[in-house]
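**Student:** Got a sequence here, can you build the structure:
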Amino acid sequence: MYLVNDTTTQACPTLAAPAVRVRRLGIDTHQEPIIYMRRDCPVCRSEGFEAQSRINITVGERTIIATLNVVEPALFPDELLSLDEAGLSEAAWKLLEPREGAHAELSHPRPLESLSHIRAKIYGKTLSAEQMHAIMRDMVHGRFADVHLAGFLAACAGDRMTNGEIVALTQSMVDVGEQLSWNADVVVDKHCVGGLPGNRTTPLVVSIVAAYGLTIPKTSSRAITSPAGTADAMATLTDVDLDIADIRRVVQREGGCIAWGGAMRLSPVDDILIRVERALDIDSEGQLVASVLSKKIAAGSTHVIIDMPVGPTAKVRSPIAAQKLARMFEAVAEPMGLNLKVVTTDGSQPIGHGIGPALEARDVLAVLQGQPDAPADLHGRAVKLAAEIFELSGKVAEGQGAELARQILDDGRAWAKFQAICEAQGGLHEPPVAAHQHDVVAERAGTVVAVDNRRLARAAKLAGAPEDPAAGLEFHARLGTRVAKGEPLFTLHAESPGELDYALAYVAEHDGIITLE
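**Tutor:** The predicted structure follows:
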């Protein structure tokens, strides 16, 4: 992702690039390559490297660009980092793959012309397709620091992107990565815009659709601001870290897959931006559309259903906002040659019982296996979305998709296909169970009249989801439910007492998570 491998990224000419020995410091910087050097290091001083400088690091035939963190020699003992050494973060080490003590050449990168395009966007200018492509090209080669990525995201947030810019962004995100193609005239997919806890329909839809015989190479993301993404939930059941060769093998064998998109170079810029979006806790509409559609196009999809939950505490909060976002999806999909339909769904409360990777995976298994306590809302939503895919594909007549999808799910064909897909991806596993559980109960009797999706999701995250796969919560208090005093509204699941306490403290401070009348 950050390897520099083209001629436009060579360092400024120098008589001889200075060299230092590299040391692995074991510091996790969450995918951002960082280099650590002492302030009194001769190379650091002679080259004018300062904190936050961007530095070309070359070891053998591998070159990356990393951000410099300067350490104070008085506070950093020589045995950790000597004058002639440079420490590397885990991200930088894994990209360079040096041996311990290997020599690395350091140099200043060339100034980036595309930074001027980002500055122009910050000041409200409209970017051309060529400018957008230059930004994406430099981004995929790791030439930007996180502060530059954050600036680009902030400049594009809100209504600051035209449809033309979103089309250019989408196409550029596709162009700088790899692309899949399939021996099929129709390749289908679906995506949910998010904001609705527990809405884990993808494993069900893929199983239904693939069981019917359509091709559905599903690549999914991990959570950005939610307690679980599809890849997080599926990772508790099977291997999702598939490369492109693995995806081809699984799809050719079973007609579908459910893989993590970050394990391959399909729209790789998207994963770089998602990492920074997660830290900023933003998910702007233009970036959302480009992110979703670039992944679908790169995966070779021809027909795509967009699930758009609408509710007062969902990501999309009103029918007017839903119409606006739907028009944006359609405006970008058309010039990209993508057949697309947006389906608005109820986003007033969570779907299913579980919120968190393993808990949501258990809901999926319950529906596939036809268990008596399987969540009916998850079953119904999966049938609806699979029906929309069937009819959009043109392989099933209008009005007949729902009954077909229901039959495939209820007669066991979808469960058989899901098991086959998991087996092809590495085997089906049992989801983990959290070590600590605690009921949050009603303080008085009443009827549930409102659920705050965002605060409920926040409680699940504070309990440890998605980093701890078993963490999250079980939701009991559906809208219209009559509850007695002391009856559980939801049950928190955590792997450690500390995280359980964090979640309970948050719940105690926010009275409006579940509203009773």
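**Student:** contacts and neighbour counts: CA atoms only from here.
**Tutor:** Will do.
**Student:** Please enumerate the strands of the stretch 251-400 of the chain.
**Tutor:** 256-260, 303-310, 339-346, 354-355 (DSSP state E, counting those that start in this stretch).
**Student:** Which positions in the third one come out as buried?
**Tutor:** In other words, strand 339-346. 339-344 (16 or more other CA atoms under 10 Å).
**Student:** Could you identify the most distant pair in those residues?
**Tutor:** For the buried residues of strand 339-346, the farthest-apart pair by CA to CA is 339 and 344; their separation is 16.9 Å.
**Student:** got the angle for the lengthiest helix in the chain vs strand 303-310?
**Tutor:** If you go by DSSP state H, the chain has its longest helix at helix 376-393. Interaxial angle, helix 376-393 versus strand 303-310 (axes from the mean of the first three to the mean of the last three CA atoms, to 10 degrees): 140 degrees.
**Student:** To compare with the earlier structure, here is another sequence to fold:
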Amino acid sequence: MLRLKRIGISTGRENVAFLSRACPTYRAAAFEGQGKVEVLAGSKRLVATLDLVDDPAILPPDCLGLSEETFARFGQVEGSDTRLDHPHPPKSREGLHAKIAGRELDEACFRAIIDDIAHHRYSKVEVAAFLVACGSFMTTAETLALTRAMADAGEGLHWPDAPVVVDKHCIGGIPGNRTSMIVVPIVAAHGLPMPKTSSRAITSPAGTADTMEVLANVEVDLNRMREIVAEAKGCLVWGGHVKLSPADDVLISVERPLNIDTREQMVASILSKKKAAGSTHLVIDMPVGPSAKVRSAEDAARLRKLFEYVGDAIGLTLRVTISDGSQPVGRGIGPVLEARDVMAVLENRADAPPDLRERSLALAGRILEFDPALRGGAGMARARELLDSGAALRQMHRIMELQGPPPRVATLGSLSREVVADHDGRVMSIDCYRLARIARLAGAPFDPGAGIDLLRKVGDPVQAGEPLYRIHAEREVEFRFACGLAAEASGYTVNGNGKEPL
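**Tutor:** Take a look at the predicted model:
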């Protein structure tokens, strides 16, 4: 037996165990070939990647170490007796190899793979291989099978007293498009239940969960989520904490560094979360633009059909709306700046970004028309009434109160620099992808006060030396990275006179 020791190292969603190379009980070399071990304590079993330790000050020879997250998953107290075994290959390994070889999988194979991913039986390398294989070849039937498997892998929410449970999701790619934080309080103020679970950013400068965390706690459990929705008719929480479609969170943690975001994986990720959350009616916002995730009408049509096919098959009433993805929405990119824009709209301030306000009203109107009590076409007017009257703002404050205060006070990054125009003209285009990269280099969303404050939008006149946007950062190194990228190319095109983008 080895004594269990908690090692203060974060390994994210991957299980990692640490064994002393001088361990008197187990020969470390016997496990090196596989790179994995099975950790056992009573009836508890856990497969982990094995790392070897040479320093006894870090790990004594008679101890087995587990990283922070792995220790929490194992659920045993420090000092417990543990033993090791050679791991049994995951039951789905054959299916994984078949997918890597380019073969089509049935639903049973996907369920087995997703179950093993959800229970952390695969390493990051194996998960990456699965994602790349799916990105290379995946049929519509496989996308449906993957969606069902992901939706059923974790806990599910049910709302027996609500025949209509609504939700919305934007497929992303447009910085500042934080409409959910306005739509949820509007719809909740009307009385339709909207249990909104949102993602943290994968490749963007902020996800809805990152921005909402500036205003309130987003890490609530399922029971508390039910209570909040029962009282306020809506919530804005992080989906990863409530363990809906948990395999998706593992997949996202690998997608982020690889910058993988395929059409099929996107559909399975979004719809599995909505199905697991108990939604019955869903609006998908699909921005289309030259630097958005979807860049042409043809791509939008194909993705729309895939959403509709899978949505119909899993019992979701689904509408897809196509929106303008030609430039960022609002004036802020990054959690603190986006939260500022959201509250400006909800508070009906004169300086509220009009594009964020109108997009939010249009989406809220479409969702409200799922209500059988509203006459056709009345949704937009009802949404505007709830926003203009202050009812939506009051509902947002109620949701924030019930979710609790944010984990820390987030303020705008103190390091700032303006990026200016080098000649007179008019802003002709803004590269969403470029600005998102600059904002992420500045530290967003990990530093919530980092990001970009937009001072000019498409169509605005600008003179040489006037600012186009302002970069904010909290750390000197990241500030230099962001400013360096902006100096190479700002992402703005001024005038249509054939000049290269600034």
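**Student:** Just give the TM-score of the two.
**Tutor:** For this chain pair, the superposition-based TM-score is 0.95 by TM-score structural alignment, normalised by the length of structure 2; 493 aligned residues with a CA RMSD of 1.7 Å.
**Student:** And for the longest helix of structure 1, what's in contact with it?
**Tutor:** 186, 188-190, 199-202, 204-205, 208-209, 303-305, 307, 341, 351-352, 367, 396-406, 409 (CA atoms under 8 Å, 6 or more residues apart in numbering).
**Student:** can you name the residues of structure 1 that the lengthiest helix in structure 2 overlays?
**Tutor:** Longest helix in structure 2 by number of residues (criterion: DSSP H): helix 297-313. Helix 297-313 of structure 2 corresponds to residues 319-335 in structure 1, going by TM-score structural alignment.
**Student:** Could you identify the buried members of the contacts of helix 376-393 of structure 1?
**Tutor:** 186, 188-190, 199-202, 204-205, 208-209, 303-305, 307, 341, 351-352, 367, 401-402, 404-406, 409.
**Student:** Helix, strand, or coil at the aligned partner of residue 452 of structure 2 in structure 1?
**Tutor:** Aligned by TM-score structural alignment, residue 452 of structure 2 pairs with residue 473 of structure 1. Assigned by DSSP: H, G, I helix; E, B strand; the rest coil, the conformation of residue 473 of structure 1 is strand.
**Student:** could you dump the buried residues of strand 339-346 of structure 1 to CSV with distance to residue 150 of structure 1?
**Tutor:** Formatted as CSV, the buried residues of strand 339-346 of structure 1 follow (distance: CA to CA, whole Å):
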residue, distance to residue 150 of structure 1
339, 32
340, 30
341, 31
342, 29
343, 31
344, 31
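**Student:** distance of the residue nearest the centre of structure 2 from residue 242 of structure 2?
**Tutor:** Most central in structure 2 under CA atoms, centre = their mean is residue 199, positioned 2.7 Å from the mean C-alpha point. Remark: distance between residue 199 of structure 2 and residue 242 of structure 2 (CA to CA, to the nearest Å) = 11 Å.
**Student:** For the counterpart of residue 504 of structure 1 in structure 2, grab the count of nearby residues.
**Tutor:** Alignment note (TM-score structural alignment): residue 504 of structure 1 maps to residue 483 of structure 2. When neighbours are counted by other CA atoms under 10 Å, residue 483 of structure 2 registers 24.
**Student:** correct me, but residue 483 of structure 2 touches residue 470?
**Tutor:** No: applying CA atoms under 8 Å, one finds residue 483 of structure 2 not in contact with residue 470, separated by 10.0 Å.
**Student:** Please report how far residue 291 of structure 1 lies from residue 181 of structure 1.
**Tutor:** Where residue 181 of structure 1 is concerned, residue 291 of structure 1 sits at a distance of 19 Å (CA to CA).
**Student:** Looking at the two now, which is surrounded by more residues?
**Tutor:** residue 291 (23 against 12).
**Student:** Looking for the alignment partner of the more buried one in structure 2.
**Tutor:** Looks like residue 291 of structure 1 aligns to residue 269 there (TM-score structural alignment).
**Student:** Same check on residue 378 of structure 1?
**Tutor:** With TM-score structural alignment as the criterion, residue 378 of structure 1 matches residue 356.
**Student:** again with residue 225 of structure 1
**Tutor:** Match for residue 225 of structure 1 (TM-score structural alignment): residue 203.
**Student:** tally of neighbours for that match?
**Tutor:** For residue 203 of structure 2, the neighbour count with other CA under 10 Å is 21.
**Student:** Now do the residue lying closest to it once chain neighbours are set aside: how many residues are near it, please.
**Tutor:** Closest residue in space to residue 203 of structure 2, ignoring its immediate chain neighbours: residue 256 at 5.9 Å, by CA to CA, 6 or more residues apart in numbering. Residue 256 of structure 2 is flanked by 14 other residues according to other CA under 10 Å.
**Student:** Quick one: the helices in the stretch 151-300 of structure 1, in order.
**Tutor:** 163-175, 202-212, 230-234, 244-254, 268-280, 285-298 (DSSP state H, counting those that start in this stretch).
**Student:** Burial-wise, tell me which of those comes out on top.
**Tutor:** Most buried of these, by mean neighbour count (mean count of other CA atoms under 10 Å): helix 230-234, with a mean of 27.
**Student:** and that one, how far out from the chain's middle?
**Tutor:** 10 Å (CA atoms, centre = their mean, to the nearest Å).
**Student:** quick one: that helix to structure 2 mean distance?
**Tutor:** Here helix 230-234 of structure 1, set against structure 2 after superposition, deviates by a mean of 0.3 Å using mean CA distance after the TM-score superposition for structure 1.
**Student:** before we move on, what about stretch 377-388 of structure 1?
**Tutor:** So stretch 377-388 of structure 1 averages 0.4 Å relative to structure 2 (mean CA distance after the TM-score superposition for structure 1).
**Student:** who's in contact with residue 330 of structure 2?
**Tutor:** 176-177, 338, 341, 353-356.
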